[in-house]
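In: Here is a sequence with its predicted model. Questions after.
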Amino acid sequence: MRFTFRCVDPVADAPLLHSWVTQPYASFWGMLSATEAGVIDEYAKIQASGHHHALLGLDGGVPAFLMEEYLPASSPLADAYPVLPGDAGMHLLVAPPSGVPEPGYTTAVMDAVLARLFAKPEVERIVVEPDARNTKIHALNERFGFRPAGVVGLPDKDALLSFCTRDGYLAARATLPTLEPSARMESTRPEALQGAAAL
C-alpha cells in the first residue's frame, strides 16, 4: 500500500491545511475564508474532542490528503438518523495535485481510507454526509458501495446521507479495475483488511 497515515498536528500542519481548504476546489469543506489561526482552532478542537479525529494521508512520506473519522452518535448526525452500533463517520479532502494529475489517484486514496476504517473490527458501517450539491463525491462514494439514504438538514448544510457496509465496500472494490490486483481483498474478515490498510 502506497499510503500511510499520521495524526494531524493542529499547529505544525496549519499552513499546509490552510493552503488546501481555502482553494476553490475545496469549497464544500466549508473553510474557504478561514485564516491559519482559524485552522489551528478548528483542528485543535477536533483532536481534543475524544470522538472526532483528523489524520494526514502520506504518499511516500508527503502529505497527500486529509481524512477525519468521527462517532456519528457524538455529532449532529445523532439527530438526523438512528445511529447503530458500529457506525463510523468519515470526511475526506484530497490535496491539490503538485503536477500532472495521476489517473485513478482519488480512487486509490478513497480505497486506503475505507480500508483503514474497516480494519477496525468494531466498524460495521461507514457513514458520510457530503453537501447535497457535491456531485463529484457522490459519484465516488457510489463507486465504493455507498448507498444514499436521503437528504438531511445539518447545521451547516443540506447533506446526502449515505452508508457503506464492509461487504458492500469489498463487493464494489472488486469491480474497480484501477486498483492494484495485489491489494485486492478477498475476505470480509477484519484481519484481512488490516494488512491492506498498511498502518
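Out: Ah, there it is.

In: from here on, contacts and neighbour counts on C-alpha atoms
Out: OK.

In: my guess is M90 contacts M67, does it?
Out: Yes. Here M90 reaches M67: they are 7.1 Å apart, a contact under CA atoms under 8 Å.

In: Contacts for the helix or strand where G153 lies, please.
Out: For G153, the enclosing helix or strand under DSSP states H and E is strand 147-154. For strand 147-154, contacts defined as CA atoms under 8 Å, 6 or more residues apart in numbering pick out 76-77, 80, 132, 158-164.

In: cutoff 6 Å now
Out: 158-163 (CA atoms under 6 Å, 6 or more residues apart in numbering).

In: now swap in stretch 114-121 and tell me
Out: Looking at what lies outside stretch 114-121 - CA under 6 Å, 6+ apart - the contacts are 190, 193-194, 197.

In: of the residues you listed, closest to Y105?
Out: A197 (16.2 Å; CA to CA).

In: let's bring in a second model and compare:
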Amino acid sequence: MSATTAIGPLTLRPLDPVADGALLHTWVTDPKAAYWMMQDARQEDVERAYLEIAADEHHHALLGLHDGAPAFLMEYYDPAHRELVGLYEPLPGDVGMHFLVAPTDRPVHGFTRAVITAVMAHLFTDPATERVVVEPDVSNTAVHTLNEAVGFVPHHEIQKPEKKALLSFCTRQQFAAATGATR
C-alpha cells in the first residue's frame, strides 16, 4: 500500500519481528503507548509476540512508513478466530484492526488521523472486507474521537481479559462518508 496524504507519503510493508524488534520495543514501551499494554516488555518479549503474529494465519502485522521512515504499526486480524472470539457475533467480511503511531518529540499536526485513514483505506482495498472492528480501552477517549472521525460507530462495551473495551464498527460506506474516500 502507498498513499500520498497531506502529511506526505505513507506506505506499508510486512513487519520483520526480529529486524524490527528493537524499534518496536521502543514504541510499545513508551509511556504514550500505555494502551498497547506492553510497558514492561523486554525486546525479546516484543520479538516473540510478533513472531507469533507472523506465524498466525488469522493475525498480521505491517510496519507503516512516512517518507520512507518507520512511523507506525498496523495489525489486522480475523475476529472470528482472534481477539474477539465469543465477545460478539462476527459477520462475514469483518476485520479487526489495531494501530500504533510511533512516539515522537516533533508531532506533526494531523499525522495520526492521516495514519488511521491510510490504515482503513488499506483494509478496504480488499474487496472481502465489509466492516472494520475495533475494541479500544473504554478510557482511551482520544482514540474514540479519532475512530469516529473516520466513520466508526460505537456499539457497546465488552469485557476482554485484559481490559474493558468499546466495541465499534466501521463499514466501507461509513468510512467513505466520513473521509470522502472513493474506494
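Out: Thanks, I have the structure now. Quick caveat, the model's predicted, so the values are computed rather than measured.

In: Reformat the contacts of stretch 114-121 of the first structure as a markdown table; add neighbour count.
Out: Output for those, formatted as a markdown table (neighbours: other CA atoms under 10 Å):
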| residue | neighbour count |
| --- | --- |
| P190 | 17 |
| L193 | 25 |
| Q194 | 17 |
| A197 | 22 |
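
In: Show me where the second structure has its helices.
Out: 21-28, 43-54, 111-124, 141-149, 172-179 (DSSP state H).

In: post-alignment, the first one versus the first structure, mean distance?
Out: When you say that, I think you mean helix 21-28 of the second structure. With the two structures superposed, helix 21-28 of the second structure lies on average 0.4 Å from its match in the first structure, counting by mean CA distance after the TM-score superposition for the first structure.

In: Show me what D78 of the second structure lines up with in the first structure.
Out: Using TM-score structural alignment, the partner of D78 of the second structure in the first structure is L71.

In: Quick one: residues contacting its match.
Out: 51, 88-89.

In: Could I have the buried ones of those as PyMOL selection syntax?
Out: Of these, the buried ones can be selected in PyMOL as follows, counting by 16 or more other CA atoms under 10 Å:
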select buried, resi 88+89
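
In: Pipe the contacts of L71 of the first structure into TSV and attach distance to H138 of the first structure per row.
Out: Formatted as TSV, the contacts of L71 of the first structure follow (distance: CA to CA, whole Å):
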residue	distance to H138 of the first structure
H51	25
A88	18
G89	15
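
In: what's in contact with stretch 168-183 of the second structure?
Out: 130-134, 150-155.

In: measure it end to end?
Out: 21 Å (CA to CA, to the nearest Å).

In: Likewise for stretch 147-161 of the second structure?
Out: End-to-end for stretch 147-161 of the second structure, by CA to CA: 22 Å.

In: The first structure: matching residues for that one?
Out: Under TM-score structural alignment, the match for stretch 147-161 of the second structure is residues 141-155.
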